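**Q** A structural model of the following input is requested.
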Amino acid sequence: MKIAVDAMGGDNAPQAIVEGVMLAKKDFPEIEFLLYGKETEIKKYVTDEKNITIIHTDEKISSDDEPVKAIRRKKEASMVLAAQAVKKGEADAIFSAGNTGALLAAGLFIVGRIKNIERPGLMSTMPVIGQPDGGFDMMDLGANAENKPEHLVQYAVLGTFYAEKVRDIKQPRVGLLNNGTEETKGSELTKKAFELLSEEPSINFIGNVEARDLLSGVADVVVTDGFTGNAVLKSIEGTALSMMSLLKTSILDEGLKGKLGALLLKDALRGMKNELDYSKHGGAVLFGLKAPVIKTHGSTGPDAVRHTIRQIHTMLETKVVSQLVEHYENQE
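**A** The predicted model follows:
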């Protein structure tokens, strides 16, 4: 297994990225890592050179670069070189914490989409309250601003593949995100998607699901258009951060009594924080491409990088992408 890493992508690069790779090496000594970026900066954080290759480049894509232009003009950028390595077969997967739009563009234009998949989607595994090891896979989370009903059916098939192969869920329940559970609810997009999903034999479609029920585990796979999915993702993130901030403020406002209470509840509060942390499931997958392309949060730390590499290892080990390629390219 070889993973191409954009070592210069993200707010805390290259330190957080390389330190995360060092952590992952202990779990997966068989993985070879190709680190793309400024060699002198990367070497500061490399503590074990075994199975590490550094490919030097001074160029990188920043967070404020226009995605498509950056991919086309910055040919020597760390992200572009990492994507090229996957295209050439020099690496099996790519991951980056850098510019999301640029990584999506690199995935589409360099790695390439699987034949018969119109719109690859961005998918992430989100937490389920009360199930520390549980979660649900949701897509599209923003790769596409607009979608057709047929795209949502493809997302359901893609999500089912991932849930079965990577997360080992038998017959995962697929839900369509809507503003009500009734079949007649929703926009023209969701009504038509509901009809097509109901007729798709390769998935276990359970009907419409509402946003308020997502974290309770109402479905294993949730499909929606990219605009809605991105809004829901940011709402979940914002709510989790606000809850933790509110708890902290409430404790501090109570003075000594509040601090003593917090001390007694320390383990429970830590458990709550961990339960809401979806980075433990890895990064967001641009699913529907010819190889794993994984995006981690820009402010990611070493531990989140480690989780992402574990996720990529599982994807490569289960051959989920190659099975998708075979499934779709054999279609008429």
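**Q** all contacts plus neighbour counts: C-alpha atoms, from now on.
**A** OK.
**Q** wait, L197 sits on I206?
**A** No. At 9.3 Å, L197 and I206 do not qualify as touching, with contact defined as Cα atoms under 8 Å.
**Q** Who has more neighbours out of the two?
**A** Neighbours of L197 and I206, each counted by other Cα atoms under 10 Å, are more numerous for L197; the result is 27 against 16.
**Q** residues of the strand or helix carrying the more buried one that come out buried?
**A** Following DSSP states H and E, one finds L197 within helix 188-199. By 16 or more other Cα atoms under 10 Å, the buried positions in helix 188-199 come out as T190, K191, K192, A193, F194, L197.
**Q** which ones are touching the closest residue to the fourth one other than its chain neighbours?
**A** Of all residues beyond its chain neighbours, the one nearest A193 is P149 (4.5 Å), with distances taken as Cα to Cα, 6 or more residues apart in numbering. For P149, the set of contacting residues under the criterion of Cα atoms under 8 Å, 6 or more residues apart in numbering consists of L189, T190, K192, A193, L196.
**Q** any idea which of those is closest to L214?
**A** Checking those against L214 with Cα to Cα, the nearest one is T190 at 17.1 Å.
**Q** Give me the distance between the closest residue to E329 other than its chain neighbours and Q331.
**A** In space, not counting the residues next to it along the chain, E329 is nearest to K115; the distance is 5.5 Å by Cα to Cα, 6+ apart. With distances defined as Cα to Cα, to the nearest Å, the gap from K115 to Q331 amounts to 9 Å.
**Q** One more, so I can put them side by side:
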Amino acid sequence: MKTIAVDGMGGDNAPEAIVKGIEMARDDFPDLQFQLYGDEGQLTKLLKNSERITIVPTTEVVTGEDEPTRAVRRKKDSSLVRAALAAKSGEADAFYSAGNTGAVLTAGVLLVGRIKGIERPGLITVFPTVHEDQQFLMLDVGANAESKPSYLHQFALMGQFYAHDVLGLDHPRVGLLNNGTEADKGDSLHKAVHDLLEKDPDINFVGNVEATNLFNAPADVVVTDGFTGNATLKTMEGTASTLMHLLKANLMDNGLRPKLGALLAKPALKKLATMFDADRAGGAVLIGVNAPVVKSHGNSDENAVYYVQKQLRAMLNHGTVQSVIQYFSTHTEETVAAAKEE
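**A** Take a look at the predicted model:
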């Protein structure tokens, strides 16, 4: 039985959406149990069935307006901090929150703790592709605004473990996000990273990939620095949302024929919407810390909360974090030290 520590007060729709999503996950996954941190009165009223769900009372909440590091250090009885500490102590096996992104990342690094040998944890997000039932992941998408070549080298290694365990890929392909596919493209950072990835026999490196081609799945793991990754993530999400909005508006606001066409195309449009439903991919994973840590977007509904628990379950059942710990405990000298010399 695995235990997930949940920040019951984090997110725009908390605590109602959090409780509903956790109960959905509890009902579908009999091998999971949950510690729900937050306001005892609110959580108790919302909880319909307490089977395998324990409410842990807290007196503080980290809000979206809080400065992340200050909040983590000062709001010690907040639902976010207490849930993270449970993952640190081993009382829980994983930590989940839909709350303040900076605070979740700070708690992951400072409280749950960075894995020995990992220079910087990275943030993973999973995306759909034009190929049905095929996905790719990208990291870092925002944990580190500035990066060194050795950081991205480690991101590639950690991304491979996640792609193998959660996406079910035996030999995931790793690509470096760059401004061209040629090996000599990019600035000094990207050229150095390209050399590191190309020389590492433990990485199935397929070369540089461009942002224009990401949805065609040129790689299973796309490695980038946090600044570029975050900008790319937001551009992709914004473009997809805008296109869906424009498509719907043009079908519904241009007379009878487009409306009839939309009715006939409804199954295809629904399938397309499902493919690009970000909630189904789960939340953003902070990889490189001593327990699974996942952050979902602030306006997560119960379905988004549910899919994060499914995602965490896959990580826990496959021992993804333990695989990273084991790898870097045996390869620290030859991978990290060598990367720093580049």
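**Q** could you dump the contacts of P149 of the first structure to JSON lines with distance to F161 of the first structure?
**A** Below are the contacts of P149 of the first structure laid out as JSON lines (distance: Cα to Cα, whole Å):
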{"residue": "L189", "distance to F161 of the first structure": "23"}
{"residue": "T190", "distance to F161 of the first structure": "22"}
{"residue": "K192", "distance to F161 of the first structure": "22"}
{"residue": "A193", "distance to F161 of the first structure": "19"}
{"residue": "L196", "distance to F161 of the first structure": "18"}
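**Q** Closest one to L177 of the first structure out of those, please.
**A** Closest approach between those and L177 of the first structure, by Cα to Cα: T190, at 8.2 Å.
**Q** I'd assumed N179 was in contact with that closest one.
**A** No. Counting by Cα under 8 Å, no contact exists between T190 of the first structure and N179, whose distance comes to 9.6 Å.
**Q** just to revisit the earlier point, between K115 and Q331 of the first structure, who's got more neighbours?
**A** Set side by side, K115 of the first structure and Q331 give different neighbour counts by other Cα under 10 Å, the larger being at K115 (17 against 8).
**Q** How many residues are close by L246 of the second structure?
**A** Neighbourhood size, L246 of the second structure [other Cα under 10 Å]: 11.
**Q** Mean deviation, the helix or strand harbouring it versus the first structure?
**A** Under the criterion of DSSP H and E, L246 of the second structure resides in helix 226-252. In this overlay with the first structure, the average offset of helix 226-252 of the second structure from its partner residues is 0.6 Å by mean Cα distance after the TM-score superposition for the first structure.
**Q** Moving along the chain from that helix, name the first helix or strand you hit.
**A** Heading C-terminal from helix 226-252 of the second structure, the first helix or strand you meet, by DSSP H and E, is helix 256-264.
**Q** Remind me what that next one packs against, helices and strands.
**A** When contacts are defined as 3 or more Cα pairs under 8 Å, 6 or more residues apart in numbering; DSSP states H and E, helix 256-264 of the second structure packs onto helix 226-252.
**Q** Chain neighbours aside, what residue packs nearest to E302 of the second structure?
**A** Excluding the flanking residues, the one nearest E302 of the second structure by Cα to Cα, 6+ apart is G21, at 4.0 Å.
**Q** From what I see, the one you found and V308 are in contact.
**A** No. Using Cα under 8 Å as the test, G21 of the second structure is too far from V308 to be in contact (9.1 Å).
**Q** Which one's more surrounded, those two?
**A** Here G21 of the second structure and V308 are set side by side on neighbour count (other Cα under 10 Å), and the busier one is V308, at 27 against 21.
**Q** Any figure for the gap between that one and L260 of the second structure?
**A** Distance of V308 of the second structure to L260 of the second structure, computed by Cα to Cα: 37 Å.
**Q** try H245 of the second structure
**A** Between H245 of the second structure and L260 of the second structure the computed distance is 18 Å (Cα to Cα).
**Q** Likewise for T58 of the second structure?
**A** Plainly put, T58 of the second structure is 54 Å away from L260 of the second structure if you go by Cα to Cα.
**Q** Which one of these two is surrounded by more residues?
**A** Set side by side, T58 of the second structure and L260 show unequal neighbour counts under other Cα under 10 Å, the larger going to T58 at 21 against 13.
**Q** ok, that one - contacts?
**A** Contact criterion Cα under 8 Å, 6+ apart gives Y37, G38, D39, E40, D77, S78, S79, R82 as the residues in contact with T58 of the second structure.
**Q** what about the first structure, which of those hold up?
**A** Counting by both residues aligned by TM-score structural alignment, their matches' Cα atoms under 8 Å, the first structure reproduces these contacts from the contacts of T58 of the second structure: Y37, G38, D39, E40, D77, S78, S79.
**Q** Distance-wise, check the residue nearest in space to the middle of the second structure relative to P15 of the second structure.
**A** Closest to where the C-alpha atoms of the second structure average out (Cα atoms, centre = their mean) is A284, at 1.5 Å. The span separating A284 of the second structure from P15 of the second structure equals 20 Å under the rule Cα to Cα.
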